[in-house]
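Novice: just to be clear, the model below is a prediction. Sequence and coordinates:
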Amino acid sequence: MGQPMRESNVLTLDIGSRPMTQPLTQRSRWLRALQGGIAVGDLFIVTAAVVIAGIGRRQLQLFDTANDLTLVADSVGVYIIALWMLANVGVGTYAKTFLGVGTVEYARIGSAAGLTAGLVGIASYLTHFNLSRGYFVIMFAIGLPALLLWRYLARQLVHRAHTRGHLMTRVLLTGSSSHVDDVAAVLRREKWLGYDIVGAVLPKGSTELVTGRGIHVVGRTGDTSAAVLSTKADLVVFTEGAFPSAVDFRRIAWDLEGRHVQMAVVPSLSDISSGRMAMRPVGGLPLVHVEQPQSMGASRGAKRLFDIVGASLMLLVSSPVLLFVALAIRLGDKGPVLFRQTRVGRDGELFECLKFRSMVVDAEARLSSITHLNESSEGVLFKMQSDPRITPIGRFIRRFSIDEMPQLLNVLRGDMSLVGPRPALPAEVRRYDPDVQRRLHVRPGLTGLWQVSGRSDLSWDDTVRLDLYYVDNWSMVQDIAIMLRTVQAVVASRGAY
């Protein structure tokens, strides 16, 4: 006979089964490959900058001429390369969150270069190391711009792959149907982000099988983990209504642990730049501090100085092209070269906006006869892709936005800015809603977010949203980024007609 079984005095808890670690998704693999490829490119550029600095110092004899300084510089080159690469890693230039999106990546590259320069300078001073000043200047003068250019080119390659449907991130949206559709509209519009929406998870009790924008419902709140597995999602985006309480979100996060899926929460706040928000935990409660809108900053002296210097340089460089275009317009139909139109500036002040004439002389008189052909079904704008009033030379200069170059004179006069909202007609302003009138708090711009986001392809609502975002979130860094993106948009002729 066997011994009778004893009652165990160990308390058994039903803690559920811990999810097995999910293998790396396809996105995770290509993202790691992207990080590695960018790091290799950085290493090549940093090494080249150090080598060129050594050669340049010997050839140009900058700042100092002692031959032994060349040997000193060459002896520390390897250590500077290692330090610079470690600084890139340390400040997060390879962080997945910011890789390929926004200006944070560029800012961190600058921070890494500054950190490296500071450490090299401090170490040389403290150890009385006789490092060549010419070597030091050439190295960072070449290395930093080259790194920024390399990251920009790498980003463009990734964006191009995204727009062609490659290297996509499979996104699962969760929340109320209306909020899911709102987020989906943004992700689908910005194709360069590379987000492929694979399904929606709606709150319990909802009976929809498909959202209003045609996204298939693959589960209900509480089944998020199963929905991730079934859709092979790389990213779960939680919109409003995705979870009834913080405890529910915590449980969902527990379920997703180990599944190589990222999580993102869309706050109720919208159209606020990351620069105006700061996360500060207080007693375990994540408080998002939001700075005030920045429209007043867009009217101060620094931006005005940027406008004057930038417009002067652009006029100087482009003057041969402008003279050629002016001559072509004049010889085309013997009409005036410039088209002058009253527009609304800052605080509602009227000014005479200048453009190269791209239409027939009596274009305004003909407008009433083609109003019924307006291709814009919303808002207050007249849009027509094949407007019969446009002249042959006008079609060319519109395609590359050359017709707007005379507005540089408006910038110098103070009527406009290089970057800002689209200059509006008085008839449009009279029909503005109160919120839309906030566009008039800053000078209108020669270019802006509307210019680099599609121009005439944008709906009225999108144009307003972008302009209000610019007014509320102005920064000099954003102005510079928009100017750089404008070059790309003009060359590609996106939305130009």
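Specialist: Looks like it arrived, so ask away. As the structure is a computational prediction, the values presented were derived from the model and not from experiment.
Novice: make it CA atoms for all contacts and neighbour counts henceforth
Specialist: Will do.
Novice: count the residues that sit near residue 274.
Specialist: 11 (other C-alpha atoms under 10 Å).
Novice: no no, residue 413
Specialist: Neighbours of residue 413 using other C-alpha under 10 Å come to 11.
Novice: same check, this time on the one 3 residues further on
Specialist: Residue crowding around residue 416 was assessed by other C-alpha under 10 Å; the count is 28.
Novice: gap between it and residue 350?
Specialist: 11 Å (C-alpha to C-alpha, to the nearest Å).
Novice: residue 108 too?
Specialist: 42 Å.
Novice: those two: who's more crowded?
Specialist: The residue with more neighbours, out of residue 108 and residue 350, is residue 108; 20 against 15, by other C-alpha under 10 Å.
Novice: from residue 241, how far out is the nearest residue to that one once chain neighbours are set aside?
Specialist: Nearest non-adjacent residue to residue 108, counting by C-alpha to C-alpha, 6 or more residues apart in numbering: residue 93, 5.6 Å away. Remark: distance between residue 93 and residue 241 (C-alpha to C-alpha) = 34 Å.
Novice: cool, and residue 357?
Specialist: 52 Å.
Novice: more neighbours, these two?
Specialist: Using other C-alpha under 10 Å, the more surrounded residue of residue 357 and residue 241 is residue 357, with 24 against 17.
Novice: pretty sure that one contacts residue 341?
Specialist: No - in this structure residue 357 lies outside contact range of residue 341 using C-alpha atoms under 8 Å: 10.6 Å.
Novice: what about the residue nearest to residue 108, distance to residue 179?
Specialist: Taking C-alpha to C-alpha, one finds residue 93 at 32 Å from residue 179.
Novice: go on, residue 158?
Specialist: 28 Å.
Novice: what's the helix or strand for the residue nearest the centre of the chain?
Specialist: The residue lying closest to the centre of the chain (C-alpha atoms, centre = their mean) is residue 102, at 4.0 Å. Using DSSP states H and E, residue 102 maps to neither a helix nor a strand.
Novice: chain neighbours aside, what residue packs nearest to residue 425?
Specialist: residue 343 is the one closest to residue 425 (C-alpha to C-alpha, 6+ apart), at 4.8 Å.
Novice: in contact with the one you found, which residues?
Specialist: 350-353, 423-426 (C-alpha atoms under 8 Å, 6 or more residues apart in numbering).
Novice: which among these gets closest to residue 195?
Specialist: Checking those against residue 195 with C-alpha to C-alpha, the nearest one is residue 423 at 32.8 Å.
Novice: so who does the closest one touch?
Specialist: By C-alpha under 8 Å, 6+ apart, the neighbours of residue 423 are 343-345, 444-445.
Novice: before we go on, here's another structure to hold up against the first:
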Amino acid sequence: MTAKSDAQLAEEVDIRSSRVLHWRFVMNLALMIFDAVVYFAVSMVVLSLSHEMNLITTRLQLNLPVNPYFYSVVCAIIYVFCMHAAGVYHRHVFADGYQLNVLLLKGGFIAWISICALDFIIQTNVSFFAVCMTSLSVWIAEMIVRFIARIFLTRQHRKGEYSYPTVIVGSPEGIGQILKFLNQRRQLNYKPIRVCPIRINAKTGLVEADPNLALMDKEIRDSWAQPIQVIEYGDHLASRIAETGAQTVMVTDVLDRFSDNLSTFALQMESVNLELALITSALDIAEHATQMRNIQGMSIMTISLPQYSPAAQIKKRIFDIVVSTIAIIITSPIMLIVALAIKLEDGGPIFYKQERIGLRGKPFYIHKFRSMRVDADAHLKEVLEANGQEMGARYKLKHDPRITRVGNFIRKTSLDELPQFFDVFMGSMSVVGPRPQRSFEVAEYDPVYATRLLVKPGITGPWQVSGRNDLNEEESRQLDVSYVQDWSVMGDIVYILRTIGIVIHPQGAY
């Protein structure tokens, strides 16, 4: 390939990127305009119904009239700005229902505070009730509209529209994992059009093509269910990728971060204007907050995770107390019915407690509604042996003979977990976190997986809302470790909303 042809390919990729940026800009602009119109319309309706159209400002005791239409326009602009600051218009958020609704709530809350501040500054006679009703009505309207728009966009994604043609580079196993991930999360907009299996030559330390095409084909069949062509790693790879019509190159593994191999690879891709997306490990240092300091001529970079600060820990504890208290009050009638059903079935104990390992390896007792017969623990080993399994950190029994009839129902609906809200209230657990495990399971942790012990175990979490027992061991571990790295109160709210969806439509629970 000549330099001129590379330049032409770079221009073609740039044109494709411009088209994507164009429709993304148009879509976001349309959403912003629509959001502003919705807020303006709702605001005018609320002001009219509350008989507050005659607005004045008492600033400096002037009692000057304020045009209600102009006031609503200003509030609508503030609302859109707050939505943008909350991340509502981000490309990876738009089609994610749970996360989008939480961000709409976050943005609406920021807008509500901002508009209250505006009313205080200019001292209008707009009532607090009117501001609150406008914010609540707009939030409800936005969720409905976004739901409809999300259905349309998801359908278009499945047709290949509004997506980023992507070439996935990595080991066959790594490519298979990413294909499965993208197949489950079409809202990310990445459309795999080629795969490029690679490996590191043990002698030279350089990247080379992975010749195991049979394994690559199997990974594609198992993870994507549609044929994807393989592009061989080698000379002029960037140009050949650009010729496929790709816009993004996604690196899954093999190419270690900060390595010469990755730096060289990145330069090749960027030379033809291809976007590079790097899949990092759950504990990658890039997720940490960094700060550069110069101390007596020496540059030192310090890293930290802000969510582990004392203030963040206090915030999470308050969140747990509030949520667990509300949950206990609301679910009390349900817990009473479940307790009665368990007692009537076999006359045994209603509750079941078991020692689990909690924060920083400290043992505690977890409480559940009993879903198995009274002597279930004593027969675990023989049941596993009968199913060809061994005691370990991950054993799966789809048809466990120890489960009672009532127990089968409360397990599938997750009602057996309700007593754990008392454990949360007392402080041994959190509402959201990795599931608590037993001592023999913890004994099998490697150093990376052991980081899950740095947070309190939770009633729900990434494992429960992402397939539960249908996940393989590696997927479960990745989810838990990622949570330790990324948790936030806002993220916990997303998991709670997703858990409600799982309770309504159970999957992977047995």
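Specialist: In hand now; what should we look at? No experiment lies behind these values; they were computed from the predicted model shown.
Novice: where does the TM-score land?
Specialist: Once superposed, the chains reach a TM-score of 0.76 (TM-score structural alignment, normalised by the length of the first structure), with 466 aligned residues with a C-alpha RMSD of 4.5 Å.
Novice: re the thing from before, looking at the second structure now, which of the contacts of residue 423 of the first structure still hold up?
Specialist: By both residues aligned by TM-score structural alignment, their matches' C-alpha atoms under 8 Å, the contacts of residue 423 of the first structure still in contact after alignment to the second structure are 343-345, 444-445.
Novice: now secondary structure and distance to residue 188 of the first structure too, for these, in TSV please.
Specialist: As requested, these are exported to TSV (DSSP: H, G, I helix; E, B strand; the rest coil; distance: C-alpha to C-alpha, whole Å):
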residue	secondary structure	distance to residue 188 of the first structure
343	strand	33
344	strand	33
345	coil	33
444	coil	28
445	strand	27
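Novice: which one (most neighbours) among those residues?
Specialist: residue 345 (28 neighbours).
Novice: what residue of the second structure takes the place of it?
Specialist: In the second structure, the residue paired with residue 345 of the first structure according to TM-score structural alignment is residue 358.
Novice: residue 454 of the first structure contacts residue 495, correct?
Specialist: Yes - counting by C-alpha under 8 Å, residue 495 is a contact partner of residue 454 of the first structure at 5.0 Å.
Novice: mutual contacts of these two, please.
Specialist: In contact with both residue 454 of the first structure and residue 495: no residue, using C-alpha under 8 Å, 6+ apart.
Novice: more neighbours: residue 93 and residue 179 of the first structure, which one.
Specialist: For residue 93 of the first structure versus residue 179, neighbours defined as other C-alpha under 10 Å are more numerous around residue 93 (25 against 19).
Novice: look at that one and give its secondary structure.
Specialist: State at residue 93 of the first structure, reduced to three classes by DSSP: H, G, I helix; E, B strand; the rest coil: coil.
Novice: can you verify my assumption that it contacts residue 113?
Specialist: No - shown here, residue 93 of the first structure and residue 113 do not form a contact pair, counting by C-alpha under 8 Å, at 10.9 Å.
Novice: ok, back up a step: so how do I select the buried members of the contacts of residue 343 of the first structure in ChimeraX?
Specialist: This is the ChimeraX syntax for the buried subset of these, where burial follows 16 or more other C-alpha atoms under 10 Å:
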select :351,353,423,424,425,426
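Novice: and of the contacts of residue 343 of the first structure, the nearest to residue 211 of the first structure?
Specialist: For the contacts of residue 343 of the first structure, the nearest to residue 211 of the first structure is residue 424 (36.3 Å; C-alpha to C-alpha).
Novice: that closest one maps to what in the second structure?
Specialist: Aligned partner of residue 424 of the first structure by TM-score structural alignment: residue 437.
Novice: same check, this time on residue 321 of the first structure
Specialist: Using TM-score structural alignment, residue 321 of the first structure lines up with residue 334 in the second structure.
Novice: can you tell me which of the contacts of residue 343 of the first structure are in helices?
Specialist: residue 426 (DSSP state H).
Novice: show me the strands in the second structure, by range?
Specialist: Here the second structure has its strands, by DSSP state E, at 55-57, 64-66, 164-170, 190-200, 207-209, 229-230, 248-251, 275-278, 289-295, 298-304, 351-357, 363-369, 430-432, 458-460.
Novice: where in the first structure does the last one fall?
Specialist: Under TM-score structural alignment, the counterpart of strand 458-460 of the second structure in the first structure spans residues 445-447.
Novice: roughly how far out does the matching stretch sit from the chain middle?
Specialist: 18 Å (C-alpha atoms, centre = their mean, to the nearest Å).
Novice: mean shift between it and the second structure?
Specialist: On superposition with the second structure, the mean distance recorded for stretch 445-447 of the first structure (mean C-alpha distance after the TM-score superposition for the first structure) is 0.8 Å.
Novice: contact partners of that stretch?
Specialist: Against stretch 445-447 of the first structure from outside (C-alpha under 8 Å, 6+ apart): 404, 407-408, 416-423, 482-483, 486.
Novice: what about residue 398 of the second structure, how many neighbours?
Specialist: Residue 398 of the second structure: 10 neighbours (other C-alpha under 10 Å).
Novice: residue in the first structure paired with it?
Specialist: Taking TM-score structural alignment, residue 398 of the second structure has residue 385 as its aligned residue in the first structure.
Novice: about what we covered before: surely the match of residue 424 of the first structure is in contact with residue 357?
Specialist: Yes - Residue 437 of the second structure is in contact with residue 357 according to C-alpha under 8 Å; the separation is 5.9 Å.
Novice: separation between the residue nearest to residue 433 of the second structure when sequence neighbours are not counted and residue 210 of the second structure?
Specialist: Of all residues not flanking residue 433 of the second structure in the chain, residue 458 sits nearest, at 3.9 Å (C-alpha to C-alpha, 6+ apart). With distances taken as C-alpha to C-alpha, residue 458 of the second structure is found 41 Å from residue 210 of the second structure.
Novice: swap in residue 229 of the second structure?
Specialist: Counting by C-alpha to C-alpha, the gap from residue 229 of the second structure to residue 210 of the second structure is 15 Å.
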